[in-house]
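Visitor: show me the folded form of this:
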Amino acid sequence: MSLIAEFTLRAPDLALTTALDADTDITVELEGQMATSSDTPVLVMWAFGGDFDTFEVGLDEDPTVRTYNVLEELGGRKLYRVRLASENLQPVYPVYQRLGAGPLAATGTHEGWQRRVRFPDRESVVEMREFCTENDVQFQLRRLYTPGESDLEDEFGLSPEQRHALVVAEQNGYFDVPRQLSLDDLGEQLGVSGQSASERLRRGASQLVRKTLLSDF
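Guide: Here you go, the predicted model:
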């Protein structure tokens, strides 16, 4: 039976580490990943939450980045297309392919990359951790569960964690203008990192929109 693993990776030669360290308020969310004919990895990702000028200086200085350009700007977010320098990059994605794992989501901050990946079995998760240990990549497993085991959805399709995050955020002024609660403070109330709190809010809000505003489309 397959397993879903949620874990954090951190190493100097992971993609965008220098850029994310340049502005500790920036968060990037992977939209897609592809390889070109020259086998050079390309990331398409949203960035938000910090100063884009500082982040782009970090992109210019990042040894894992060959080129980048902005595809779109929308509501305080920027969509980037980043061509990576594979010769300076820790090759994590090929390990997923070798293990038969399927990446589901990736969010990056100065604290590292939070990944959610479907693995074929427990042994492949162990192999992933062993690869990280052998290659000086910090691997912190946060959650391991079988599909459908953890997300007991309510009438809106929200998991208990997503519903709780949205309720706490609303009750404490996270959605107010100006905002009364930071992501880090929200994370502290939820017992998770600010990055994890952000992911729960985004996924919960997206699910609410699909189940309500888009339910008739």
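Visitor: can we go C-alpha only for contacts and neighbour counts from here?
Guide: Fine.
Visitor: can you pull out the strands in the chain?
Guide: Secondary structure of the chain, counting by DSSP state E: strands at 3-10, 27-35, 41-48, 65-74, 77-84, 102-109, 112-119, 138-145.
Visitor: okay, the angle between the longest helix along the chain and strand 27-35?
Guide: Criterion DSSP state H: the longest helix present in the chain is helix 194-211. With axes from the mean of the first three to the mean of the last three C-alpha atoms, to 10 degrees as the basis, helix 194-211 and strand 27-35 are set at 70 degrees to each other.
Visitor: buried residues in helix 194-211, which are they?
Guide: 194-201, 204-205, 207-208 (16 or more other C-alpha atoms under 10 Å).
Visitor: quick one, what contacts Glu29?
Guide: Contacts for Glu29 (C-alpha atoms under 8 Å, 6 or more residues apart in numbering) come out as 45-47, 106-108.
Visitor: buried members of those into ChimeraX, please.
Guide: Buried subset of the contacts of Glu29, written as a ChimeraX selection, criterion 16+ other C-alpha under 10 Å:
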select :45,46,47,106,107,108
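Visitor: as JSON lines, the contacts of Glu29 with distance to Lys78 would be great.
Guide: Below are those laid out as JSON lines (distance: C-alpha to C-alpha, whole Å):
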{"residue": "Met45", "distance to Lys78": "8"}
{"residue": "Trp46", "distance to Lys78": "6"}
{"residue": "Ala47", "distance to Lys78": "5"}
{"residue": "Ala106", "distance to Lys78": "16"}
{"residue": "Thr107", "distance to Lys78": "15"}
{"residue": "Gly108", "distance to Lys78": "14"}
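Visitor: show me which pair in the contacts of Glu29 is furthest apart.
Guide: Ala47 and Ala106 (12.2 Å; C-alpha to C-alpha).
Visitor: this one next, for a side-by-side:
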Amino acid sequence: MTTVVELEIPAARLGFARTFDRVSTFEFQVGGMIGGSSPLVWTNGPDRETVEQALEADSSVEVIASIADDADESSADDGVTPGQNDRWLFRLEFGDGVKLLEQIVTETDGAILTARGANGRWMLKLLFDDRESVSACHELFEQYEYRAAVTRISGIDDLASAQTPLTETQYETICKAHELGYFDVPRGVTLKELAAELDVSHQALSERLRRSHAALVSAELSERTAPMEIDP
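Guide: Here you go, the predicted structure:
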């Protein structure tokens, strides 16, 4: 079944790490990564000059051209701080980390749907024909030490209705923990016993449960403040 995978990769592995260090509020969104030419990248931050200087000083990318911005010309009249809602478009050339990632995704019959970043991390949404392609891609990411953290896996048929923020492994772990009474008071199974049932180490299970809890709490808080969106 066609599968969409959402994952995060540290900027240190793909690019913009130095820009994030220099500009803490820096964010970006790539307008298409595969196609041969250098991609167009929307960026934002405190102001255009600060962002452009940071990009120029970042050895992981090359600024080919500064294209345009979508600043709201009426923002000053509306009392909005200048630069607060502005974005600036650059044509950038990425380094070997991004080029290898594109190659891996393409060779495993995948496609990059979106690529954006904030807080020192890239957030990617990838499309694959089947779960075997997903596994093959993930194995190559591990081989080349991309440190990719999968945040969500969805079937293309249920993208509109998918509500769980958990990955497939996290979902299965939570279900097994609930089934065996791990969340009961008193607990029906210890963490060590649950780890043995799932055939994982005590530490790996502890980290998996913490990530699952964090994802569920984050989704619940987001649900109470704004509607969930599939696309950024």
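Visitor: quick one: residues in contact with stretch 222-232 of structure 2.
Guide: Counting by C-alpha under 8 Å, 6+ apart, 159-160 sit against stretch 222-232 of structure 2.
Visitor: would you work out how far apart the start and end of that stretch are?
Guide: 14 Å (C-alpha to C-alpha, to the nearest Å).
Visitor: then stretch 25-42 of structure 2?
Guide: With C-alpha to C-alpha, one end of stretch 25-42 of structure 2 sits 14 Å from the other.
Visitor: gap between stretch 131-148 of structure 1 and the chain center?
Guide: 14 Å (C-alpha atoms, centre = their mean, to the nearest Å).
Visitor: structure 2: matching residues for that one?
Guide: Mapping stretch 131-148 of structure 1 onto structure 2 (TM-score structural alignment) gives residues 140-157.
Visitor: tell me which residues are up against that stretch.
Guide: Counting by C-alpha under 8 Å, 6+ apart, 1-10, 13, 101, 104, 162, 165-168 sit against stretch 140-157 of structure 2.
Visitor: okay, buried residues for the longest helix seen in structure 2 please.
Guide: Counting by DSSP H, the longest helix found in structure 2 is helix 202-225. If you call a residue buried by 16+ other C-alpha under 10 Å, then helix 202-225 of structure 2 has these buried ones: 205, 209, 212, 215, 219.
Visitor: now do Val23 of structure 2 against Ser37 of structure 2, distance only.
Guide: From Val23 of structure 2 to Ser37 of structure 2 the distance is 27 Å (C-alpha to C-alpha).
Visitor: more neighbours: these two, which one.
Guide: Val23 (19 against 11; other C-alpha atoms under 10 Å).
Visitor: give me the distance from stretch 131-141 of structure 2 to the chain's centre.
Guide: 17 Å.
Visitor: so how far does it sit from its counterpart in structure 1?
Guide: Comparison of stretch 131-141 of structure 2 with structure 1 after fitting gives an average deviation of 1.9 Å (mean C-alpha distance after the TM-score superposition for structure 1).
Visitor: tell me the buried residues in that stretch?
Guide: 131, 133-134, 137-138, 141.
Visitor: can you add distance to Arg121 of structure 2 and give the residues you listed back as CSV?
Guide: Formatted as CSV, those follow (distance: C-alpha to C-alpha, whole Å):
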residue, distance to Arg121 of structure 2
Arg131, 25
Ser133, 24
Val134, 21
Cys137, 19
His138, 18
Phe141, 16
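Visitor: picking up where we left off before, possible to save the buried residues of helix 194-211 of structure 1 as JSON lines with distance to Arg116 of structure 1?
Guide: Below are these laid out as JSON lines (distance: C-alpha to C-alpha, whole Å):
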{"residue": "Gly194", "distance to Arg116 of structure 1": "17"}
{"residue": "Gln195", "distance to Arg116 of structure 1": "13"}
{"residue": "Ser196", "distance to Arg116 of structure 1": "12"}
{"residue": "Ala197", "distance to Arg116 of structure 1": "15"}
{"residue": "Ser198", "distance to Arg116 of structure 1": "15"}
{"residue": "Glu199", "distance to Arg116 of structure 1": "11"}
{"residue": "Arg200", "distance to Arg116 of structure 1": "13"}
{"residue": "Leu201", "distance to Arg116 of structure 1": "16"}
{"residue": "Gly204", "distance to Arg116 of structure 1": "16"}
{"residue": "Ala205", "distance to Arg116 of structure 1": "19"}
{"residue": "Gln207", "distance to Arg116 of structure 1": "18"}
{"residue": "Leu208", "distance to Arg116 of structure 1": "21"}
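Visitor: what about the aligned residue in structure 2 for Glu111 of structure 1, how many residues nearby?
Guide: Under the alignment (TM-score structural alignment), Glu111 of structure 1 pairs with Gly120 of structure 2. Gly120 of structure 2 has 21 neighbours, counted by other C-alpha under 10 Å.
Visitor: hang on, Gly120 of structure 2 packs against Phe20?
Guide: Yes - Gly120 of structure 2 is within contact range of Phe20, at 5.7 Å (criterion: C-alpha atoms under 8 Å).
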